[in-house]
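*Asks:* no sequence on this one, just coordinates:
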């Protein structure tokens, strides 16, 4: 996998969830925080989104608001909506996944939205996701992010008229939408490379080459010298540059990524402990178990039982 795909695959839990909402002005809704990322795609009308600690953001037809941290927020038909007085409603009610919520009958202007939720392993947030703002506003600008716009149009088409294959297509399109939203933010991040952080590291050829090596072969017994050679830098110069960009020394990041990958394998597959150990660069199950317990605070077996016995834990009001 490439680095962005790796980040998403390691943090995602289960499948994406979605709901289509229709409201007639005036209206307002309050969404509590949750362990994941979410979005609002305005299909028709206009919406005002207000973060828990921020100014209202106006969303017009075609606009997307991406909430990478699952932060609490409200959406309303006007910036002064009374959402704060309403009971909290999950961004997407997983018990009614995929349904169209029309709310109470009204006579005002109609607004139609697609809302989605991606459950994430928040115990180990990836630095790329962690540095994203509370709300990423992606306006529907002509000529910008054609692939993202194409994905939204396909989603709208599938939702408008149920057809054969819809149940398989929608999760795939929602997964694609997540990656396109993250790509769009990377492309338009304020400050670009000068802003620093992990997103800038992806555009640094030397650091990117080392990250590709780690993610492409996490089982390899990497040394700082070998990673520096892959980056085309001396050991000392590479270590400084990598640590500044990524926020961790090279071998510290290698261990962190191995344990993140291991958690994903334990949570999302029935791979044996030996296979997970080999995949993450440990010669024995004992050595892997000791490293995993240091990082996660529990044994691999306990982690698997806790995260797969009843499925991912989701708090719904």
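*Replies:* Ah, there it is. What you see is a predicted model; the values in this text were computed from it and never measured.
*Asks:* drop to CA atoms for contacts and neighbour counts, all remaining ones
*Replies:* OK.
*Asks:* tell me the residue in this structure that is farthest from the middle.
*Replies:* In the chain, the residue that sits farthest from the middle, by Cα atoms, centre = their mean, is residue 107; the gap is 36.5 Å.
*Asks:* also this one, for the comparison:
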């Protein structure tokens, strides 16, 4: 199983969306914070990201910018351009949010993914507010290929474009996060999930947890999958993942159960069995302890 894909899938709600924005200096647009992850790619010209805190970031052609936690932000042709007007409610509304001038042209590809941030995967919790991936010749070729394909589909829609765009947006997010995690391990000093994704022993144990959450795993059994003694495995797992092995197992079972309840019509008994509970009563008790709601009630509320 792919841990990065799993982390995204359990948080995903709704469909991703994207648009192309064309501006002429002087211009500035703002976006409110939102529950999800957004990205911007500079297709033409230059601009600046103005984050809610910290220094502005210069962006040029080919640069990819990701906002993993959906923080509010602004984009402008210059840090000195005045931000006027009300901020847009979301990234999809950024285009009409401000007037622009008649100067140099900037073209941006912008997109957003709606995610359930109430129970984020710990992998996401470690991500910074802003991920900036500058364009470098010969680097991140798959990411920039996806950008090119996405830009073409949006600029020249034809039959099947809606499905193609949705698939390319999913690919984009994976490529962006993969690139960031890879950069954290380049100097050999990675910690947390950046190190976890590269650790063969702990990675093996996590893959078994994700692939077979219904198995009645013990620390000894998971340690054997990792090729480590019980004590060594427990220390290493807890240090990297941030939770002890069985703590993470329970967390993953409950998170997967919530996704199944939210996104499928599977009976509660089936969800219980899929997540390692032979008794629907025991599952409902564990689920309510985690979420404060019975499984059926959670399903109803998540679909309103």
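*Replies:* That came through, no problem. All of these numbers come straight from a predicted model, not from anything done at the bench.
*Asks:* give me the TM-score for this pair.
*Replies:* Superposed pair, TM-score by TM-score structural alignment, normalised by the length of the second structure: 0.96. Supporting alignment: 304 aligned residues with a Cα RMSD of 1.7 Å.
*Asks:* what is the equivalent residue in the second structure for the residue farthest from the centre of the first structure?
*Replies:* Under the alignment by TM-score structural alignment, residue 107 of the first structure pairs with residue 102 in the second structure.
*Asks:* could you list every residue that touches its match?
*Replies:* With contacts taken as Cα atoms under 8 Å, 6 or more residues apart in numbering, residue 102 of the second structure has the following neighbours: 24, 25, 26.
*Asks:* give the burial count for the first one, as a bare number.
*Replies:* This points to residue 24 of the second structure. Residues contacting residue 24 of the second structure under the criterion other Cα atoms under 10 Å number 17.
*Asks:* who touches the nearest residue to it once chain neighbours are set aside in this structure?
*Replies:* Setting aside the residues directly before and after it, residue 24 of the second structure is nearest to residue 105 in space (Cα to Cα, 6 or more residues apart in numbering), at 4.6 Å. Residue 105 of the second structure sits next to 22, 23, 24, 25, 44, 45 when contact means Cα under 8 Å, 6+ apart.
*Asks:* now list the buried members of these.
*Replies:* Buried members of these, counted by 16 or more other Cα atoms under 10 Å: 23, 24, 25, 44, 45.
*Asks:* correct me if wrong: the fourth one contacts residue 104.
*Replies:* No. Between residue 44 of the second structure and residue 104 no contact is recorded; they are 10.0 Å apart, counting by Cα atoms under 8 Å.
*Asks:* quick check: longest helix in the first structure by residues?
*Replies:* Looking across the first structure with DSSP state H, the single longest helix is helix 166-188.
*Asks:* quick revisit: and the contacts of residue 102 of the second structure, which is closest to residue 79 of the second structure?
*Replies:* Nearest to residue 79 of the second structure among the contacts of residue 102 of the second structure: residue 26, at 10.6 Å, using Cα to Cα.
*Asks:* give the aligned equivalent of residue 173 of the first structure in the second structure.
*Replies:* Under the alignment (TM-score structural alignment), residue 173 of the first structure pairs with residue 168 in the second structure.
*Asks:* okay, now that match: neighbour count?
*Replies:* Residues within reach of residue 168 of the second structure, counting by other Cα under 10 Å, total 18.
*Asks:* so which of the contacts of residue 102 of the second structure hold up in the first structure?
*Replies:* Conservation of the contacts of residue 102 of the second structure in the first structure, assessed by both residues aligned by TM-score structural alignment, their matches' Cα atoms under 8 Å: retained contacts are 24, 25.
*Asks:* before we move on, back to that, quick one: the residue farthest from the centre of the first structure is in a helix?
*Replies:* No. Residue 107 of the first structure is assigned coil when assessed by DSSP: H, G, I helix; E, B strand; the rest coil, not a helix.
*Asks:* distance to residue 114 of the second structure and secondary structure added to the buried ones among the contacts of residue 105 of the second structure, as a markdown table?
*Replies:* As requested, those are exported to a markdown table (distance: Cα to Cα, whole Å; DSSP: H, G, I helix; E, B strand; the rest coil):
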| residue | distance to residue 114 of the second structure | secondary structure |
| --- | --- | --- |
| 23 | 25 | strand |
| 24 | 29 | strand |
| 25 | 30 | coil |
| 44 | 26 | strand |
| 45 | 28 | coil |
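*Asks:* widest-spaced pair of those residues?
*Replies:* 25 and 44 (12.8 Å).
*Asks:* what's the overlap in contacts for the two?
*Replies:* 105, 106.
*Asks:* without its sequence neighbours, what residue ends up closest to residue 105 of the first structure?
*Replies:* residue 24 (7.4 Å).
*Asks:* now swap in residue 121 of the first structure and tell me
*Replies:* residue 11 (5.1 Å).
*Asks:* any figure for the gap between residue 81 of the first structure and residue 56 of the first structure?
*Replies:* Distance, residue 81 of the first structure to residue 56 of the first structure, using Cα to Cα, to the nearest Å: 10 Å.
*Asks:* equivalent analysis for residue 173 of the first structure, please.
*Replies:* From residue 173 of the first structure to residue 56 of the first structure the distance is 28 Å (Cα to Cα).
*Asks:* do residue 144 of the first structure as well
*Replies:* In terms of Cα to Cα, residue 144 of the first structure sits 23 Å off from residue 56 of the first structure.
*Asks:* the two: who's more crowded?
*Replies:* residue 56 (19 against 12).
*Asks:* quick one: residues contacting the counterpart of the more buried one in the second structure.
*Replies:* In the second structure, the residue paired with residue 56 of the first structure according to TM-score structural alignment is residue 56. Counting by Cα under 8 Å, 6+ apart, residue 56 of the second structure touches 48, 49, 50, 79.
*Asks:* the match of residue 173 of the first structure: what's it in contact with?
*Replies:* 146, 149, 150.
*Asks:* got it, and residue 209 of the first structure?
*Replies:* Applying Cα under 8 Å, 6+ apart, the residues near residue 209 of the first structure are 230, 231.
*Asks:* what helix or strand does it sit in?
*Replies:* helix 205-216 (DSSP states H and E).
*Asks:* the helix or strand following that helix vs the second structure, average offset?
*Replies:* The C-terminal neighbour of helix 205-216 of the first structure among helices and strands, as given by DSSP H and E, is helix 224-231. With mean Cα distance after the TM-score superposition for the first structure, helix 224-231 of the first structure departs from the second structure by a mean of 0.4 Å once superposed.
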